[in-house]
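Enquirer: Pasting a predicted model and its sequence here:
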Amino acid sequence: MERRTKTAALGAALLLGAGAPGSAGAAGPAAGEPRAAAEATAPKEPAAKEAAALTGTAGLYRPGHDISFTSDAHLAEKDRMDPAAATGTFRLRHVFPDGSSGWARARVDCLITGGKVAVVTGVVEKSDRWPRGRRVGITVHDTGRHDRLGYSWATQDPRQGDVPLCTSSAPFEKVDGLTGDFRVVPWQPVHR
């Protein structure tokens, strides 16, 4: 019976993933977030030629919580030596054990990657819980289906103001391998 249950759960996860390319059930728009805004922040396939990128969606593994992050951050080839020219968005949604929730969407203002690690910062544009106009950051370690993620507000005192460009915490959270995956395109600076 246990094998049947695992097989059914795996089949359901595959069907949810197949429903919309590049999306996961946990990453849908949060209550109150405009659908058009949520669709505009959905990850896209990276451009053929770009200097760096962090794309994808994943939920965090934290019992009792439903937490998802989505990133669609890109640094164009023409801006290779200027990580602050990165574009895109990242968003998060957090449903707490008591049923309360919060969501935020940030406009990317810096992206830097090294190997399979990416750090992206953005200014919160819309949120029902986090302060608008504040710069926050996320860090992703792309290891396949078991990525790790960190975020600046885990260690930042809110009274200290914004984090600097391309700054976040170490990727200390585990990503739930059934909910999604991040993809990091490594940055290769040009040394002269």
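Expert: Great, that's in hand.
Enquirer: can we go C-alpha only for contacts and neighbour counts from here?
Expert: Fine.
Enquirer: top strand in this structure by residue count?
Expert: strand 101-114 (DSSP state E).
Enquirer: give the contact list for the residue lying closest to Thr143 once chain neighbours are set aside.
Expert: Nearest residue to Thr143 in three dimensions, chain neighbours excluded: Lys116, at 7.1 Å (C-alpha to C-alpha, 6 or more residues apart in numbering). By C-alpha atoms under 8 Å, 6 or more residues apart in numbering, Lys116 lies in contact with 141-143, 184-186.
Enquirer: about what we covered before: how far off centre is the longest strand of the chain?
Expert: 7 Å (C-alpha atoms, centre = their mean, to the nearest Å).
Enquirer: Buried residues in the longest helix that the chain contains, which are they?
Expert: Counting residues, the longest helix found in the chain (DSSP state H) is helix 2-19. Using 16 or more other C-alpha atoms under 10 Å as the burial criterion, the residues of helix 2-19 that qualify are 16-17.
Enquirer: Next one for the comparison:
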Amino acid sequence: MNRRAHRSVNHRVNRRTKIAALAVALLVTAGAAGSAVASGDGKGGSREAAALTGTAKLYRPAGDDITFSFDAHLAAKDNKDPQAATGTLRFSHYKGGKGGYAVAKVDCLVTGGKVAVVTGIVTETDVPAFEDKRVGISVHDNGKHDRLGYNWMTREEYEELPPCMSTAPFERTKAGTGDFTVLPWQLDYPTE
């Protein structure tokens, strides 16, 4: 092989090597960027660890007006501490001009898939039985058919409720009102 032919072969090999190396570098960079966006908030930061937001009315054929609203969040930095959750939860129940409401400061939030359990200490209410009590509510974010449960079904549960405890989401939301959104908790498991 003469010198000119040898240089031509080397040039093609070097060019192919450079192209392959560039392609690999682009794939690695794209993969890393995709992972960052998938685990982030879409704005270059990391997404919060968990959240429960939205408002809905409960289904009641007798005409009761029962509303639950959530704005509960667990920051990314608190991923391993659900009791560091912040926000508020509100609920009210009225019928025939009678009823009451409560607002609670969130003190725990755990989510898994489309289900959330949130607790909070009541800070504002016109129902004396709720004053300064911890309440627990569960939500199933099921599209247009959201469900909800709450701990005050029995007196024993209402008296002394631990953080992040409630009942199964046994109530149905009123058609057209279920807009709960659950951001699933992504717990980091040890690898060893």
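Expert: Nice, I can see it. Predicted, not measured: the structure shown is a model, and the values here were computed from it.
Enquirer: Superposing both, give me the TM-score.
Expert: For this chain pair, the superposition-based TM-score is 0.71 by TM-score structural alignment, normalised by the length of structure 1; 144 aligned residues with a C-alpha RMSD of 1.6 Å.
Enquirer: before we move on, back to that, with structure 2 superposed, average distance for the longest strand of structure 1?
Expert: Following superposition, strand 101-114 of structure 1 is found to deviate from structure 2 by 0.3 Å on average (mean C-alpha distance after the TM-score superposition for structure 1).
Enquirer: Which part of structure 2 matches that strand?
Expert: Alignment of strand 101-114 of structure 1 against structure 2: residues 99-112, by TM-score structural alignment.
Enquirer: how near is Gly63 of structure 2 to Glu124 of structure 2?
Expert: Distance, Gly63 of structure 2 to Glu124 of structure 2, using C-alpha to C-alpha, to the nearest Å: 25 Å.
Enquirer: Of these two, which one has the most company?
Expert: More crowded of Gly63 of structure 2 and Glu124, by other C-alpha atoms under 10 Å: Glu124, with 16 against 10.
Enquirer: Could you point out the helix or strand that follows the longest strand of structure 1?
Expert: Note on strand 101-114 of structure 1: by DSSP states H and E, the next helix or strand toward the C-terminus is strand 117-127.
Enquirer: got the angle for that next one vs strand 101-114?
Expert: 150 degrees (axes from the mean of the first three to the mean of the last three C-alpha atoms, to 10 degrees).
Enquirer: mean offset of strand 117-127 of structure 1 relative to structure 2 (after superposition)
Expert: Averaged out, strand 117-127 of structure 1 is 0.2 Å away (mean C-alpha distance after the TM-score superposition for structure 1).
Enquirer: Off-centre distance for that strand?
Expert: Going by C-alpha atoms, centre = their mean, where strand 117-127 of structure 1 is centred and where its chain is centred differ by 9 Å.
Enquirer: Does anything pack onto that strand? Which helices or strands?
Expert: Applying 3 or more C-alpha pairs under 8 Å, 6 or more residues apart in numbering; DSSP states H and E, one finds that strand 117-127 of structure 1 makes contact with strand 101-114, strand 135-141.
Enquirer: so which of these is the most packed in?
Expert: Ranked by mean neighbour count, those are led by strand 135-141 with a mean of 26 (mean count of other C-alpha atoms under 10 Å).
Enquirer: matching residues in structure 2 for that strand?
Expert: Using TM-score structural alignment, strand 135-141 of structure 1 lines up with residues 134-140 of structure 2.
Enquirer: outside of the matching stretch, which residues touch it?
Expert: Applying C-alpha under 8 Å, 6+ apart, the contact partners of stretch 134-140 of structure 2 are 104, 114-122, 146-152, 158, 160-169, 180.
Enquirer: Now it on structure 1. Mean distance?
Expert: Aligned to structure 1 and superposed, stretch 134-140 of structure 2 gives a mean residue distance of 0.4 Å (mean C-alpha distance after the TM-score superposition for structure 1).
Enquirer: which residues in structure 2 form strands?
Expert: Along structure 2, counting by DSSP E, strands occupy 50-57, 65-74, 86-95, 98-112, 115-125, 134-140, 147-150, 171-172, 181-183.
Enquirer: Mind putting those strands into a markdown table with distance to Leu22 of structure 2?
Expert: Putting the strands of structure 2 into a markdown table (distance: least, C-alpha to C-alpha, whole Å) gives the following:
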| stretch | distance to Leu22 of structure 2 |
| --- | --- |
| strand 50-57 | 38 |
| strand 65-74 | 40 |
| strand 86-95 | 46 |
| strand 98-112 | 40 |
| strand 115-125 | 44 |
| strand 134-140 | 47 |
| strand 147-150 | 51 |
| strand 171-172 | 55 |
| strand 181-183 | 37 |
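Enquirer: what's the closest of these to Val13 of structure 2?
Expert: strand 181-183 (50.3 Å; C-alpha to C-alpha).
Enquirer: which residues touch that closest one?
Expert: For strand 181-183 of structure 2, the surrounding residues in contact (C-alpha under 8 Å, 6+ apart) are 49-54, 111, 113-116, 141.
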